[in-house]
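*Asks:* A structural model of the following input is requested.
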Amino acid sequence: MAITALLIALLPASIVWTSSDANKYRKLVWVSVFLTFDLIVFGAFTRLTDSGLGCPDWPGCYGAANPFLAHEQIVAAESLMPTGPVTVFKAWIEMIHRYLAMTIGILIVAMMAQSWYQWIRTRRVEYAPWLPTFLFFFVCLQGAFGAWTVTLKLQPVIVTTHLLLGLGLLAILAWYGGRQNQLIAPVRSVVSASPPAMRNIRILALVSGLLLLVQLALGGWTSTNYATLACTDFPLCGGKLIPDMDFEHGFTLWRELGKTAAGHYLPFSALTAIHWTHRNVGLIVALAAGYTAWRAWDHQALHKTARNIVMTLCVQIATGIATIFLSFPLTIAVLHNAGAALLVLLLTVLNYKAKYQHDLAKKAASSASHPPASTVRH
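*Replies:* Now for the predicted structure:
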């Protein structure tokens, strides 16, 4: 498994090495961001195709490094249950997901090693190793939840946490990438906004990010409990504005998939509660993120990110509604998950840019009120 992951990691490593970017370290960070986004989208595809147990052990597949070597066992399991969790197709999907995850882990190890090496040699601030080291331990935690996802047979709270950690990894890497950009090629002009105005945008961006985190948890909980089609109409749910719902069983965290904490089958009203909550919190997130983007729209340094947030919100709402009316088509469901990851990326970038511009605005205001002594006339 390790050799396979190392061979796969050679491809992104070669992209970094042959890049025209003068700073290979920054390129490594952004390649890791790109691959993490891909991993999240492919993880959604793995989950939505019911391939999470395509190889029912971990980290290999029936103890082998790849499905080729485990072909006999996979075929035997598929012949016993042709529509079950283990098939040749699902095994490959699951293992590709694991290979990609291990590749990102290798890139983060390389990032940490390079940061420590350069920091010891140069003490340059862009190579400060604290965040890359934190990323290493974070990705190890993510890997542990990936293992528990399999060994605990897709227990919803574990799968949802695994998803949230993946999105958290994407956010941290994006923040680090933004920091690398600004340290290497800093913006020298301040946007036309006072520190209080930029501070307000920064607060709005932070609140929008926190609301998005809640919505991501609800989205993961909806997906891992297979509650996507608990409501098959919109904007009503089962023909009602407020349908019959069982919040107690729906939001009991520690339980098996499809079961209550007592081991009984999960009632449909519990799935309805999960879906209905996700749908309505989504409306709150759309309003908050949309308002934040509107406030950031007129600022040159934030305009592009704000515009992309608005476009992504529109697509996200459309794919969410289409998933309901078209009875959960795989392509649209994957796009909906990709949209969620893109919102994480964009709101992280907006938060970083707002913080950076706020700091610049404060420095400019301080310089204006306290000019250098050499410029003061006596």
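*Asks:* For the rest of this, base every contact and every neighbour count on C-alpha atoms.
*Replies:* Will do.
*Asks:* which residue is nearest the middle of this protein?
*Replies:* Taking Cα atoms, centre = their mean as the criterion, residue 167 is the residue nearest the geometric centre of the chain, at 2.2 Å.
*Asks:* Ignoring the adjacent residues along the chain, who's closest to that residue?
*Replies:* Leaving aside its chain neighbours, residue 167 sits nearest to residue 341 (6.6 Å; criterion: Cα to Cα, 6 or more residues apart in numbering).
*Asks:* name the helices or strands packed onto the one helix or strand the one you found maps to?
*Replies:* Secondary structure assignment for residue 341, by DSSP states H and E: helix 330-369. The contact analysis (3 or more Cα pairs under 8 Å, 6 or more residues apart in numbering; DSSP states H and E) places helix 330-369 against helix 24-48, helix 156-184, helix 195-224, helix 300-325.
*Asks:* wait, which of those is closest to residue 271?
*Replies:* helix 195-224 (7.9 Å; Cα to Cα).
*Asks:* what's the angle from that closest one to helix 24-48?
*Replies:* 40 degrees (axes from the mean of the first three to the mean of the last three Cα atoms, to 10 degrees).
*Asks:* what comes up buried for helix 195-224?
*Replies:* By 16 or more other Cα atoms under 10 Å, the buried positions in helix 195-224 come out as 195, 198-202, 204-209, 211-224.
*Asks:* who's in contact with residue 88?
*Replies:* Listed by Cα atoms under 8 Å, 6 or more residues apart in numbering, the contact partners of residue 88 are 54, 67, 71, 74-75, 78.
*Asks:* Which of those sits closest to residue 9?
*Replies:* residue 67 (19.2 Å).
*Asks:* The closest one: how many residues sit nearby?
*Replies:* 25 (other Cα atoms under 10 Å).
*Asks:* want to put them side by side, so please do this one too:
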Amino acid sequence: MLYVLELGLIGLAIAVLPLTWVLIRRDANKYRKLAWVTVFLTLDLIMFGGFTRLTDSGLGCPDWPGCYGTSSPFAAHPEIHAAQTLLPSGPVTFMKAWIEMVHRYFAMAVGVLIIALMVLAWVKRKELKQSPWLATGLFFLVCLQGAFGAWTVTMKLQPVIVTTHLLLALTLLGSLVWLACRQMPPGMVAADPAATRWRWAALAGLGLLVFQIALGGWVSTNYAVLACTDFPTCQGQWIPPMDFGHGFKLWRELGRTAGGEIIPMDALVAIHWVHRTFAVMVVLYLGWLATRLRRHAMLRRPALFLFALLFVQFATGLSNIVFQWPLLNAVAHNGGAAVMLLLLVMLNYRIIAAGRLARQTPVPTPDRAAAPLAGAPTGSA
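*Replies:* Model prediction:
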């Protein structure tokens, strides 16, 4: 299995670049810098994963972790050429193979960075003054994510596997953001007891967004984006004929019902309609939440970003329908959802941290012995 070692070395070589950049930066807290760099690259990886799916490159190399038992499409040239000759517009072409393998290379690099975060968390646990178990959990999470990446290929893009792969990627991103937020300097979060009243509302917003992303992933993995090509109606009706039973049957092959038949259009309409309808609820709720949270100084910036991003996300989602699913808009829509998740995790962390600081900050009490009595003379006669 020499090619597996070669793949590991490729991932390590890519990871060396951000690791070197962190080392040469004049930053007192290099662990914090590494955490945020890993967040940034994980976000990029999620967007590139969306690009891989949207270009139908998920089976560009139909085995895992390499490409036809090799470490690159260069070495797999004869096999890819044979597959492309047989089916020129099929799942295996040179372009799709390279897209798929670049995605895997960068996934390995992110894995290396997460291993570095875990090792440093244990080595510097006294200096960091925080438990290393979150970073350790990230290591196990990225291993689970890798397993679902393998199953995505070996189970031929089964929708529930691909959607779970997406949700695990976003869980990884959110956990990395939480880890990075824990490294913020003390001045970034202030004791604000009033902010804690929004704790459950912010958590509910995060839950609604995650559910909406799951619905969006289900739309994408079932290729149901164009099941409704008009707006605000769907197929000319507010409530078109829909087949929820087949549409939301989780364990089935791509494009098939659980019984093996071709999935009916009404099932795809149901998938699309539910995602579109629930999006309205999410936009209204998160818009309301952002307007409330911006009143707190330490929450203002991420809340304003969230509010602005809601409009961008709505516009990219609408353009997917109006302009027949253009690739750039679809990738931007996927990336926008990931950034919204990032912002909501940041808001939740700051609200919880503000409450913790408020509980730890002693409330000053007036010194009654030193205070003059009301009405008593303060000067000598």
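*Asks:* what's the TM-score for these two chains?
*Replies:* Scored against TM-score structural alignment, normalised by the length of the first structure, the superposed chains reach a TM-score of 0.93; 364 aligned residues with a Cα RMSD of 1.4 Å.
*Asks:* For the residue lying closest to residue 352 of the first structure once chain neighbours are set aside, list the residues it contacts.
*Replies:* With sequence-adjacent residues excluded and distances taken as Cα to Cα, 6+ apart, residue 352 of the first structure is closest to residue 175, at 6.4 Å. Residues in contact with residue 175 of the first structure (Cα under 8 Å, 6+ apart) are 348-349, 352.
*Asks:* Using TSV, lay out these together with neighbour count and distance to residue 106 of the first structure.
*Replies:* Formatted as TSV, the contacts of residue 175 of the first structure follow (neighbours: other Cα atoms under 10 Å; distance: Cα to Cα, whole Å):
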residue	neighbour count	distance to residue 106 of the first structure
348	23	24
349	23	24
352	21	26
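*Asks:* quick one on the thing from earlier: return the residue of the second structure aligned against the residue nearest to residue 352 of the first structure.
*Replies:* By TM-score structural alignment, residue 175 of the first structure lines up with residue 178 in the second structure.
*Asks:* ok so, going back, tell me the spacing between the residue nearest to residue 352 of the first structure and residue 181 of the first structure.
*Replies:* 10 Å (Cα to Cα, to the nearest Å).
*Asks:* again, but for residue 141 of the first structure
*Replies:* For residue 141 of the first structure, the distance to residue 181 of the first structure - Cα to Cα - is 27 Å.
*Asks:* Quick one: the helices and strands packed on helix 330-369 of the first structure as a markdown table, columns for distance to residue 366 of the first structure too.
*Replies:* Output for these, formatted as a markdown table (distance: least, Cα to Cα, whole Å):
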| stretch | distance to residue 366 of the first structure |
| --- | --- |
| helix 24-48 | 31 |
| helix 156-184 | 21 |
| helix 195-224 | 10 |
| helix 300-325 | 20 |
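*Asks:* Residue 270 of the first structure: which of those is closest?
*Replies:* helix 195-224 (10.7 Å).
*Asks:* tilt between the closest one and helix 330-369?
*Replies:* 160 degrees.
*Asks:* Return the residues in contact with the counterpart of residue 208 of the first structure in the second structure.
*Replies:* Taking TM-score structural alignment, the alignment pairs residue 208 of the first structure with residue 205 from the second structure. By Cα under 8 Å, 6+ apart, residue 205 of the second structure lies in contact with 282, 285-286, 289, 344.
*Asks:* make it 7 Å
*Replies:* Residue 205 of the second structure sits next to residue 286 when contact means Cα atoms under 7 Å, 6 or more residues apart in numbering.
*Asks:* same check, this time on residue 270 of the first structure
*Replies:* Counting by Cα under 7 Å, 6+ apart, residue 270 of the first structure has contacts 245-247, 249-250.
*Asks:* Swap in 8 Å and give it another go.
*Replies:* Counted by Cα under 8 Å, 6+ apart, residue 270 of the first structure has contacts 245-251.
*Asks:* Mark which of those are buried, thanks.
*Replies:* Buried among these by 16+ other Cα under 10 Å: 245-246, 249-251.
*Asks:* Report the two of the residues you listed separated the most.
*Replies:* Longest span within those, Cα to Cα: 245 and 251, 11.0 Å.
*Asks:* any chance of the contacts of residue 88 of the first structure in CSV, with distance to residue 361 of the first structure and secondary structure too?
*Replies:* Formatted as CSV, the contacts of residue 88 of the first structure follow (distance: Cα to Cα, whole Å; DSSP: H, G, I helix; E, B strand; the rest coil):
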residue, distance to residue 361 of the first structure, secondary structure
54, 53, coil
67, 56, coil
71, 61, helix
74, 61, helix
75, 63, helix
78, 62, helix
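*Asks:* can I get these in JSON lines with distance to residue 323 of the first structure?
*Replies:* Shown next, in JSON lines, are the contacts of residue 88 of the first structure (distance: Cα to Cα, whole Å):
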{"residue": "54", "distance to residue 323 of the first structure": "24"}
{"residue": "67", "distance to residue 323 of the first structure": "32"}
{"residue": "71", "distance to residue 323 of the first structure": "34"}
{"residue": "74", "distance to residue 323 of the first structure": "32"}
{"residue": "75", "distance to residue 323 of the first structure": "32"}
{"residue": "78", "distance to residue 323 of the first structure": "29"}
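*Asks:* wait, which of these is closest to residue 156 of the first structure?
*Replies:* residue 54 (16.9 Å).
*Asks:* Trace that closest one over to the second structure, please.
*Replies:* In the second structure, residue 54 of the first structure lands on residue 60 (TM-score structural alignment).
*Asks:* Just give me the neighbour total for its match.
*Replies:* Neighbour count of residue 60 of the second structure, defined by other Cα under 10 Å: 25.
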